[in-house]
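1. okay, sequence plus prediction incoming.
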Amino acid sequence: MPELPEVETTRQGIAPHCEGQTIRQVIVRNPNLRWPVPETLAHTLEGEQIRTVERRAKYLFLHLDSGSVIIHLGMSGSLRVITDDSAAMTHDHVELALATGRRIRFNDPRRFGCWLWTTDWQHHPLIANLGPEPLSDSFNGAWLYRQSRNRKTPVKAFIMDNHIVVGAGNIYANEALFKAGIHPRRSAGRISLDRYHRLAEAIRETLSAAILMGGTTLRDFVNSDGKPGYFAQSLLVYGKAGTPCTDCGTTLKEIRMNNRSTVYCPACQR
């Protein structure tokens, strides 16, 4: 599933081709996504200019003067900039034809993504209750500490809660907890302020590095230019159970938490 770095990489990939451009045509080949594509979407968008392309959590927004398109990549979705006359593929469900001749195609084999329309994106039900962006000034150790008080939930589940902070998906939560030296099963309410400062910085560093490298290479994700990300080459613990810890040499262990793979170092993380 594309996570925050993959979505941000996509935003950076399509923004230069979209911003300031007029939508000439909207083609909806299959409206049956996670939620039905609005029947009026083509009528609403055609002739409008895309002002900016923004990301909030794992949602992308095409901001127009009259409102915003909300796009979610779901489990297998991708957006690609098409610069030639190549035919649409089987799972190219939605397409924007721009006045420049370029096309933005949304491909989603599993159809768990979405294309929605809103005139008030910040108060949309999908957005209104999300936690802070991990790379913003509003996210820090003090925030995590305050939100964690009296919580018995494991810290890994705590930081993966989008109401606490957005974007700390499974892979990145594994990596950040390792960097911060915190055991994934430790209760969120039993972690000190100082350790939360380290964890917040680890989350920030991990996501920043992933964005810089183009996201994590996952089976279903490709960037807007068709190239995979390369952050997977830099993973320290995720997918490396049974190998030596890069810090101390202890064998990394794998457990299941909420049906997700969780890899940690039993010596370094406590």
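-> Received the coordinates, thanks. Numbering: from 1, shown residues only.

2. contacts and neighbour counts: CA atoms only from here.
-> Will do.

3. what about the closest residue in space to F139 that isn't next to it in sequence, neighbour count?
-> Leaving aside its sequence neighbours, F139 sits nearest to P132 (Cα to Cα, 6 or more residues apart in numbering; 5.9 Å). By other Cα atoms under 10 Å, 20 other residues sit near P132.

4. do you know how far G214 is from F221?
-> Look at G214 and F221: by Cα to Cα, to the nearest Å, they are 11 Å apart.

5. before we move on, what about H43?
-> 30 Å.

6. so between the two, which is more surrounded?
-> Shown here are H43 and F221; by other Cα under 10 Å, F221 has more neighbours (25 against 11).

7. what's the local residue count around the nearest residue to P184 once chain neighbours are set aside?
-> Spatially, and ignoring its direct neighbours in sequence, P184 is nearest to K156 (5.0 Å; Cα to Cα, 6+ apart). Neighbour count for K156, taken as other Cα under 10 Å: 25.

8. from what I see, K156 and A173 are in contact.
-> Yes - K156 sits in contact with A173 when judged by Cα atoms under 8 Å, with a separation of 6.4 Å.

9. residue contacts, Y145?
-> Shown in contact with Y145 (Cα atoms under 8 Å, 6 or more residues apart in numbering): 189, 191-193, 196.

10. can I get these in JSON lines including distance to R29?
-> Compiled in JSON lines, the contacts of Y145 are given as follows (distance: Cα to Cα, whole Å):
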{"residue": "G189", "distance to R29": "48"}
{"residue": "I191", "distance to R29": "50"}
{"residue": "S192", "distance to R29": "52"}
{"residue": "L193", "distance to R29": "51"}
{"residue": "Y196", "distance to R29": "47"}
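
11. quick one: the strands in the chain, in order.
-> All strands of the chain, identified by DSSP state E, fall at 23-28, 52-56, 59-63, 68-72, 78-82, 92-98, 103-107, 114-118, 253-257, 260-264.

12. buried ones in the second one?
-> Spelled out, that is strand 52-56. Neighbour counts using 16 or more other Cα atoms under 10 Å place 52-56 of strand 52-56 among the buried residues.

13. likewise the first one?
-> The neighbour-count criterion (16+ other Cα under 10 Å) identifies 23-26, 28 as the buried residues of strand 23-28.

14. I'd like those as a markdown table, with distance to A267 appended.
-> Putting these into a markdown table (distance: Cα to Cα, whole Å) gives the following:
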| residue | distance to A267 |
| --- | --- |
| I23 | 55 |
| R24 | 58 |
| Q25 | 58 |
| V26 | 55 |
| V28 | 53 |
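
15. next up, a structure to set beside the first:
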Amino acid sequence: MPELPEVETVANGLNKRAAGTTIESVWIGEKKQPLKSSARAIAKMLEGAKITLVRRVGKHIVADLAEPDGEPRGQWIIHLGMTGSTLVVDPDTPLPKHTHLIAKLSSGKELRFVDPRMFGKLAVRAKSDVFAAPGLEPLTVSLEDFQKLFRGRNTPIKSALLNQALLSGVGNIYADEALFRAGIRPRRRAKSLSRADLTRLHEKVGEVLREAVELGGSSVNDYVDAEGNEGFFQLRHNVYQRTGEPCFTCKKPIKRVVIAGRSSHYCQNCQK
């Protein structure tokens, strides 16, 4: 599932290519699975709206919409799910089989939502119902607030990092990579981490996420950005999906363990 860096990359690409344009018309497919709001509500909100800004909120893409006179209209919320992609393309670009929405833009381009497995979701919100992430923002959270999130928690630190009510946006890939760089095993209880451990982890979470955004995210499955390009951060993965391969630092084999139903990858020598 796309995580913070992938969603940030897509949102930035959409903002660059779609912000300032008006949605002239909307086509919505027959499948109801991708629709969190009704097709009628989505079409009513989008048609005739000007896209003023596209940004990431947690793991969601949020497009702020305005009336023709500039007054706020509402928001378009996109969750990519497992295999979703949101592309801005020329109208004559071949249409993928699993296209669920096409928004025709005043620029002459089309904004398309494509999702083969249909775990992604499309929703709209009125201007009075602003979308907000449930947890703190990983790229800007202060060290003090970061440390407070994990004090006294008896859950494994990996599970705590994935808890979107604590930090919104961190997922399996970047939790594994941040824990490796911080030298902390994923099974360690959050409450057992010292102030020094949490200081190091705070630094590495931000470091990993920023590097991944710069490289366009990790293309390990179906992920592509708003222009259909793959990311490159997977080339810097130290542990994620490298089970049995030698650690780049100590040459010991990377281990895999399941924590709360999620695979975790770590080096038993470099992480304590």
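-> Yep, it's here. Source: prediction; values computed, not measured.

16. to which residue of the first structure is Y266 of the second structure aligned?
-> Counting by TM-score structural alignment, Y266 of the second structure lines up with Y264 in the first structure.

17. test my guess that its match contacts R256.
-> No - using Cα under 8 Å, Y264 of the first structure is not in contact with R256; the gap is 11.2 Å.

18. count the residues that sit near Q122 of the first structure.
-> 12.

19. what residues are up against the counterpart of the residue nearest to F139 of the first structure in the second structure?
-> In the second structure, P132 of the first structure lines up with L136, judged by TM-score structural alignment. Residues near L136 of the second structure by Cα under 8 Å, 6+ apart: 165-168.

20. returning to what we had before: more neighbours: Y264 and R256 of the first structure, which one.
-> Y264 (27 against 9).

21. and the more buried one, how far from A168 of the first structure?
-> Taken as Cα to Cα, the span from Y264 of the first structure to A168 of the first structure is 16 Å.

22. returning to that earlier point: now tabulate the buried residues of strand 52-56 of the first structure in a markdown table and tack on distance to D225 of the first structure.
-> Shown next, in a markdown table, are those (distance: Cα to Cα, whole Å):
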| residue | distance to D225 of the first structure |
| --- | --- |
| T52 | 19 |
| V53 | 17 |
| E54 | 18 |
| R55 | 18 |
| R56 | 21 |
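
23. so which pair among the residues you listed is furthest apart in space?
-> Spatial extent of the buried residues of strand 52-56 of the first structure (Cα to Cα) is set by the pair T52 and R56 at 12.9 Å.

24. got any residues that touch both of the two?
-> Counting by Cα under 8 Å, 6+ apart, T52 of the first structure and R56 have no contacts in common.

25. tell me the counterpart of R117 of the second structure in the first structure.
-> Counting by TM-score structural alignment, R117 of the second structure lines up with R110 in the first structure.

26. and S224 of the first structure, what's its match in the second structure?
-> Going residue by residue (TM-score structural alignment), S224 of the first structure aligns to A226.

27. so what's R73 of the second structure closest to, chain neighbours aside?
-> What sits nearest to R73 of the second structure in space, not counting adjacent residues and going by Cα to Cα, 6+ apart, is A66, at 4.6 Å.

28. I'd say the one you found and T52 touch.
-> Yes - using Cα under 8 Å, A66 of the second structure is in contact with T52, at 6.6 Å.

29. more neighbours, these two?
-> Legend: neighbour count by other Cα under 10 Å for A66 of the second structure and T52, higher for A66 (23 against 18).

30. tell me how far the match of S224 of the first structure lies from S25 of the second structure.
-> Using Cα to Cα, one gets 20 Å for the distance from A226 of the second structure to S25 of the second structure.

31. picking that back up, which residues touch the residue nearest to R73 of the second structure?
-> Residues counted as contacts of A66 of the second structure (Cα under 8 Å, 6+ apart) are 49-52, 72-74.

32. repeat that for T52 of the first structure.
-> Here T52 of the first structure is in contact with 15, 18-20, 61-64 (criterion: Cα under 8 Å, 6+ apart).

33. ok, now with 6 Å
-> T52 of the first structure makes contacts with 19, 63, as judged by Cα atoms under 6 Å, 6 or more residues apart in numbering.

34. same check on V124 of the second structure?
-> Going by Cα under 6 Å, 6+ apart, V124 of the second structure touches 42, 75-77.

35. let me see the ranges of the helices in the stretch 51-200 of the second structure.
-> For the stretch 51-200 of the second structure, the helices defined by DSSP state H, counting those that start in this stretch cover 143-150, 157-162, 172-182, 195-214.

36. average gap between the third one and the first structure?
-> What it means is helix 172-182 of the second structure. In this overlay with the first structure, the average offset of helix 172-182 of the second structure from its partner residues is 0.5 Å by mean Cα distance after the TM-score superposition for the first structure.

37. which helices and strands does that helix pack with?
-> Helices and strands touching helix 172-182 of the second structure, by 3 or more Cα pairs under 6 Å, 6 or more residues apart in numbering; DSSP states H and E, are helix 195-214.

38. just give the closest residue to R262 of the second structure, not the sequence neighbours.
-> Closest residue to R262 of the second structure apart from its sequence neighbours, by Cα to Cα, 6+ apart: N172 at 7.7 Å.

39. give the aligned equivalent of the one you found in the first structure.
-> When the first structure is aligned by TM-score structural alignment, N172 of the second structure is paired with N170.

40. if we can go back for a sec, now the match of R117 of the second structure: closest residue in space, sequence neighbours ignored.
-> That would be S76: by Cα to Cα, 6+ apart, it lies 6.2 Å from R110 of the first structure.
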